[in-house]
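Q: Below is the structure, and that's it, no one-letter string:
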């Protein structure tokens, strides 16, 4: 029986279709597999997924049925990226081409596609050279992200890395320093945010993870006068990004 592709262009179903997606080099953000399935074709798909360090989730048949629109998932559903990912080196090269100090935005625990899309849009307008997200515990470049970015995804590089802390360490060796958003940090107006910089933003619920925060050079807080104690993650990213822009414009 012929396998069908889901109406959602970012989700494909069926063993042959999913296996070909991996073998063709298509970027697969997440793979859902029927828990306990030992069939040869499914095991081949799992091997291909591990080669690409794709996030694999073993789920029940009921969960797969919920995710499926074709009803012909055959025990596997893959979520693919709408856009190609860039590399961190692409971002550094973009900064070199522009003759600017690198300005990168790193996102930790960001699972809301609307926030990711809005941050990519802000990154573009603020002149950031790219956005970095981890492979795990992060939303990928879905159609929702693309729509929310209002076209910015066409122009702003996004890289997906295996280990955010390791990436930060490598960037530190290239001269970058890092500041993360934290309500207990130093007021952002009191920090020098010039030079090669990485701005680290966490999710609204969890914030920046402990290891990532420990690898930041500074923490920056946003002055708040209201009755609630946090801002939407994309709003916080915008405020801090434009403080970096303001300081760069001052020279």
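A: In hand now; what should we look at? Quantities reported herein were computed from a predicted structural model and do not represent experimental measurements.
Q: switch to C-alpha atoms for all contacts and neighbour counts from now on
A: Noted.
Q: how far does stretch 111-131 sit from the chain's center?
A: Once both centres are worked out by C-alpha atoms, centre = their mean, to the nearest Å, stretch 111-131 turns out to sit 10 Å from its chain's centre.
Q: likewise stretch 243-250?
A: For stretch 243-250, the distance between its averaged C-alpha position and the chain's averaged C-alpha position is 25 Å (C-alpha atoms, centre = their mean).
Q: ok, residues contacting the strand or helix carrying residue 131?
A: With elements taken from DSSP states H and E, the one containing residue 131 is strand 130-134. Counting by C-alpha atoms under 8 Å, 6 or more residues apart in numbering, strand 130-134 makes contact with 88, 91, 103-108, 110, 120, 123, 156-164, all of which sit outside it.
Q: If we use 10 Å, what do you get?
A: 85-88, 90-92, 94-95, 102-110, 116, 119-120, 123-124, 139-140, 155-165, 167, 198-200 (C-alpha atoms under 10 Å, 6 or more residues apart in numbering).
Q: any idea how far residue 167 is from the residue positioned nearest the centre of the chain?
A: Geometric centre of the chain, nearest residue: residue 133, 3.1 Å, by C-alpha atoms, centre = their mean. With distances taken as C-alpha to C-alpha, to the nearest Å, residue 133 is found 10 Å from residue 167.
Q: second one coming, line it up with the first:
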């Protein structure tokens, strides 16, 4: 039984519910995404070009608020969707065989806000995709979709069972694996060459695990001032992706 005051974030059979204009419209525009139903205010729904077969329910703001977590900024739109089909790492690496797009690897980053923000940065800087551990990363959810602001639908997200083995496969595909950590002696700019780059980032607070560090080609740090100890992992990902995109 749900606790009093609980706001559901999943619908029928564990399907996630997305909320907010960007997340819902991006899901509707993604041919790989199955949208099961949509709720919305008349004003919000009037702005959408919805397929006639899609079940649509008109709802007021209060009703929509009961479909999503408390205080979720739904902007008058909620959708129930199926999770995207899993993608194999080998298929993702094959997609980027002939280009220089970077890859982002996350070691036990569990905060859905951070993963969503990293997806958004990956889309902004045209990354090949992100790679996470299956058991130590958040599932697709309204929170991830909202933070990603549509990028959940456009940026490939690969989940792997064994991150160390995945890093070996990434190296075999020609990527130079750079782990970001504050105890590195060189900066990211110094560690980058002309190779394809895989940026590896550790969990919030704990950082990368030792086994993950040993599967990186080099360790590097961002040149932040001594006024702060570290950056949030999503901020660090954005800065690192910019650095890769801007390298000469």
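A: Right, received. Where do you want to start? Here the structure is a predicted model, which is why all the values come from computation and not from measurement.
Q: Over which residues of structure 2 does the strand holding residue 131 of structure 1 lie when aligned?
A: Using TM-score structural alignment, strand 130-134 of structure 1 lines up with residues 129-133 of structure 2.
Q: Sort out which residues of that stretch are buried, please.
A: Of the residues in stretch 129-133 of structure 2, those buried by neighbour count under the rule 16 or more other C-alpha atoms under 10 Å are 129, 130, 131, 132, 133.
Q: Check the mean deviation of it from structure 1.
A: On the superposed models, the aligned residues of structure 1 are on average 0.5 Å from stretch 129-133 of structure 2, with distances taken as mean C-alpha distance after the TM-score superposition for structure 1.
Q: next one: that stretch to chain centre, how far?
A: Once both centres are worked out by C-alpha atoms, centre = their mean, stretch 129-133 of structure 2 turns out to sit 8 Å from its chain's centre.
Q: any idea how far the closest residue to residue 157 of structure 1 other than its chain neighbours lies from residue 105 of structure 1?
A: Counting by C-alpha to C-alpha, 6 or more residues apart in numbering, the nearest residue to residue 157 of structure 1 once its immediate chain neighbours are dropped is residue 130, at 4.8 Å. Residue 130 of structure 1 sits 6 Å away from residue 105 of structure 1, taking C-alpha to C-alpha as the criterion.
Q: so what sits against both of the two?
A: Common contacts of residue 130 of structure 1 and residue 105 (C-alpha under 10 Å, 6+ apart): 120, 123, 158, 198.
Q: Out of the residues you listed, which is nearest to residue 51 of structure 1?
A: Comparing these against residue 51 of structure 1 with C-alpha to C-alpha picks out residue 158 as the nearest, at 21.0 Å.
Q: What count of nearby residues applies to the closest one?
A: Other residues within reach of residue 158 of structure 1, judged by other C-alpha atoms under 10 Å, total 27.
Q: Could you verify my assumption that it touches residue 84?
A: Yes: checked against C-alpha atoms under 10 Å, the pair residue 158 of structure 1 and residue 84 is within contact range at 8.4 Å.
Q: Find residues that contact each of the two.
A: By C-alpha under 10 Å, 6+ apart, residue 158 of structure 1 and residue 84 have these common neighbours: residue 141.
Q: Which ones among the shared contacts of residue 130 and residue 105 of structure 1 map onto helices?
A: Residues of those located in helices (DSSP state H): 120, 123.
Q: Tell me the secondary structure at the closest residue to residue 107 of structure 2 other than its chain neighbours.
A: Across the structure, with C-alpha to C-alpha, 6+ apart as the measure, the residue nearest residue 107 of structure 2 apart from its sequence neighbours is residue 202 (4.7 Å). Reduced to three states with DSSP: H, G, I helix; E, B strand; the rest coil, the structure at residue 202 of structure 2 is strand.
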